[in-house]
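>>> Fold the stuff below for me.
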Amino acid sequence: MLSTRHGVRPLGAADLNAFLELARRDPVVNAFVDYRAVTTNLEPRWLGGEMWGRFEGGQLVAACHVGANLVPVNAGPDDAVAFAERALARGRTVSTIVGPQEAVRVFWNGVASSWGRPREARWDQPHLVIAGEPQVAFDPEVRRTTSGDMAQLYPACVAMYTEEVGVSPEAGGGAELYRARVSQLVNRGWSFARFDRTGRLVFKAEVACATPYAAQIQGVWVPPDYRGQGLATAGMAAVVRAVRREIAPNVSLYVNEWNHPARAAYQKVGFRETARFATIMY
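Alright, predicted model coming up:
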């Protein structure tokens, strides 16, 4: 039975194929939700939340991931309004709303009066993709990290997160969980870094999620005193090369519109904008 007049209900394992068909209409933009669906089988206990679907004539036409992150999937304006109405009925449980700009904007307009003031809203985030070889030379010193690198890697991850998000991932007792997340990426072979001759980490990046179609990069970071030396450009070329050869054919990320140095580095590597994202953080 559908739970609202708009045809929105939680999806489950029986809906997995229909959901993947929907998400893979835009497999690069939807890499995160595709990955989450496959790895959790849409089971709420593994999702840490729910995946909502909106149906028309019995067909799944849009979806919405509702965990720590709320992510609209192939959602037009009417879909985003319907998801916002369902979200209002249950109250805010998410810490971030992120996804294609227009869907996030419509959803936010529907919940803003009840969900309270966000800590920050980033409305213009270019979503970038590279589907070929890097256009600059790659840094041969960039490699996958190992558990033996954690003494350098973990503080760098904390510094990057704090600089990017505005709060430490260790705040509120989150250090153990965040360290486990970093270790998980290392163990999967999804963490890359370059170290100088003294052993100091001078570049890093991680694969946040991956499907057979695309991998999404996160956590690109160079220490402030090493910036401006081309480490991010050559480092990202190395990451793209490794990821495309061993993980997924398309490599994507999204970046803040105002981060001109990062955008310039990605453009040199060969990334091109394919969409605009927005992120609202509580």
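
>>> going forward, measure contacts between C-alpha atoms and count neighbours the same way
Fine.

>>> Just the residues contacting stretch 182-192, thanks.
Residues outside stretch 182-192 that contact it (CA atoms under 8 Å, 6 or more residues apart in numbering): 142-147, 150, 154, 157, 204-208, 239.

>>> one more time with 10 Å, if that's ok
Residues outside stretch 182-192 that contact it (CA atoms under 10 Å, 6 or more residues apart in numbering) are 142-147, 149-150, 153-154, 157-158, 177-178, 180-181, 203-210, 215, 217-220, 235-236, 238-239, 242-243, 247.

>>> this one next, for a side-by-side:
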Amino acid sequence: MGWRPALRSRSAAPGDGSGAGARVLGPDDLVEARRVCTRDPVASVLAAARLDVALHVGLAAAGGQVWGYPATGELRAVCWAGANLVPVVPSSVDPAEADDAVASFAALARQQGRRSSSVVGEQRTTLRLWELLSRVWPPPREVRTDQPSLVLDRDPLVAPDPGVRHADLSELELVLPACVRMFTEEVGYSPVAGGGSAYAARVRSLVAERRSFVRIEPDDDGAPRVVFKAELGAVSGGVAQVQGVWVDPELRGRGFSVPGMAAVVALTRQHVAPVVSLYVNGFNAPALATYRRVGFEQAGTFATVLF
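You can find the predicted model right below:
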């Protein structure tokens, strides 16, 4: 679905609580918006990665808008509005000003209606934004309120699995079904229902960019299958965020996840970015245990609203 331009509201003073203190940013604002993200590179990596794309190919091709707060003067907070709604309000922002920034983003989101499949970001900011939007947006499928944000900026604590490597485009017919299975299991519906060409293109792009990691082994009949996989879903500012970690359900409990994640960390730090991050549902005790064994430590908390 295309994006309608939102109204630029410059009349309200920042911090007045009206929720009218944000505006839609243009190409000339992108460098400053990107600078806002550098104040908290781990928490903002999802938005920063989209801003990097917009700086490279333009906002239209990047698939969304960028909103900035306040409407005039130096930007203090930004929000990426595309397939995901990702608010970025750095922790250095005064709490009252942060509340007004979120209210301002909510005002723009209400003007345009729900066009994103999720709202995701730092816990307090995301849940406050959803509190305001829930009054007018349709009910979500799920609200995940507690998602520890984990970071590792050194070598993993365990030996990497030597069988984990970058996926190759020639293996796309193996990688894509594994990605679909992971997404369906995690989110609750198939990303290729009704066609899914955009999802398939996204998986292909990650493989082509060497941001997809796999371990492939023969099954009982000798046919190759993905037994472990993960992707770097967002990379920006020296931070790479791991997404889509998955072990074939038939092989869980056999020791693939810990050395597999260690390999993802080692390869990422060697070739992509020095800081590796991810976020995980707080109720997912096995995943949290895996990441902590690899050496990840909690740096914050995310929340996600899924539609």
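
>>> Now the TM-score, please.
The TM-score (TM-score structural alignment, normalised by the length of structure 1) is 0.95; 281 aligned residues with a CA RMSD of 1.6 Å.

>>> Can you flag the buried ones in the contacts of stretch 182-192 of structure 1?
142-146, 149-150, 153, 157-158, 178, 203-210, 215, 217-220, 235-236, 238-239, 242-243, 247 (16 or more other CA atoms under 10 Å).

>>> Those in strands, which ones?
Cross-referencing those against strands under DSSP state E gives 143-144, 203-210, 215, 217-220.

>>> which one of those is nearest Leu47 of structure 1?
Of all those, Cys209 has the smallest distance to Leu47 of structure 1: 14.2 Å, by CA to CA.

>>> In structure 2, what residue corresponds to that closest one?
Mapped onto structure 2 by TM-score structural alignment, Cys209 of structure 1 lines up with Ala234.

>>> wait, isn't Ala215 of structure 1 in contact with Phe32?
Yes. Under the criterion of CA atoms under 10 Å, Ala215 of structure 1 makes contact with Phe32 at 8.6 Å.

>>> okay, and the common contacts of the two?
Residues touching both Ala215 of structure 1 and Phe32 (CA under 10 Å, 6+ apart): 208-209.

>>> can you give me the strands for structure 1?
8-10, 50-56, 59-66, 69-73, 96-100, 120-130, 143-144, 191-195, 201-210, 214-221, 250-254, 272-281.

>>> Nearest spatial neighbour of the residue nearest in space to the middle of structure 2, chain-adjacent residues omitted?
Closest residue to the average C-alpha location of structure 2: Leu46 at 4.4 Å, with CA atoms, centre = their mean. In space, and not counting its chain neighbours, Leu46 of structure 2 is closest to Ala234: 5.7 Å by CA to CA, 6 or more residues apart in numbering.

>>> likewise Leu88 of structure 1?
Of all residues not flanking Leu88 of structure 1 in the chain, Val111 sits nearest, at 6.3 Å (CA to CA, 6+ apart).

>>> Translate Glu164 of structure 1 into the numbering of structure 2.
Aligned against structure 2 by TM-score structural alignment, Glu164 of structure 1 finds its counterpart in Glu186.

>>> do the same with Thr40 of structure 1
Using TM-score structural alignment as the criterion, the counterpart of Thr40 of structure 1 in structure 2 is Ala54.

>>> and the closest residue in space to its match that isn't next to it in sequence, how many neighbours?
Computed as CA to CA, 6+ apart, the closest residue to Ala54 of structure 2 that is not its neighbour in sequence is Ala62, at 5.0 Å. Counted by other CA atoms under 10 Å, the residues lying close to Ala62 of structure 2 total 16.

>>> Same check on the one 10 residues further on?
Look at Thr72 of structure 2: counted by other CA under 10 Å, it has 16 neighbours.

>>> What's the separation between it and Leu25 of structure 2?
Separation of Thr72 of structure 2 from Leu25 of structure 2 (CA to CA, to the nearest Å): 11 Å.

>>> next one: Trp246 of structure 2
37 Å.

>>> Then Ala167 of structure 2?
Per CA to CA, Ala167 of structure 2 is found 37 Å from Leu25 of structure 2.

>>> cool, Ser212 of structure 2 as well?
On the measure of CA to CA, Ser212 of structure 2 and Leu25 of structure 2 end up 32 Å apart.

>>> Over to Ala107 of structure 2?
Distance, Ala107 of structure 2 to Leu25 of structure 2, by CA to CA: 15 Å.

>>> Pro191 of structure 2 too?
Distance check for Pro191 of structure 2 against Leu25 of structure 2: by CA to CA, it reads 30 Å.

>>> With Gln243 of structure 2 instead?
Distance from Gln243 of structure 2 to Leu25 of structure 2, by CA to CA: 28 Å.

>>> Also Leu51 of structure 2?
11 Å.

>>> So for these two, which residue has more residues nearby?
Between Leu51 of structure 2 and Leu25, counted using other CA under 10 Å, the more crowded position is Leu51 (25 against 21).

>>> pretty sure the more buried one contacts Cys37?
Yes. Taking contacts as CA under 10 Å, Leu51 of structure 2 lies within contact range of Cys37: 9.4 Å.

>>> got any residues that touch both of those two?
45, 236.

>>> For the residue mapped onto Ile247 of structure 1 from structure 2, which non-adjacent residue is spatially closest?
Aligned by TM-score structural alignment, Ile247 of structure 1 pairs with Val272 of structure 2. In space, and not counting its chain neighbours, Val272 of structure 2 is closest to Ala240: 7.3 Å by CA to CA, 6+ apart.

>>> With Arg122 of structure 1 instead?
Thr279 (5.1 Å).

>>> Likewise for Val129 of structure 1?
With sequence-adjacent residues excluded and distances taken as CA to CA, 6+ apart, Val129 of structure 1 is closest to Ser252, at 4.3 Å.
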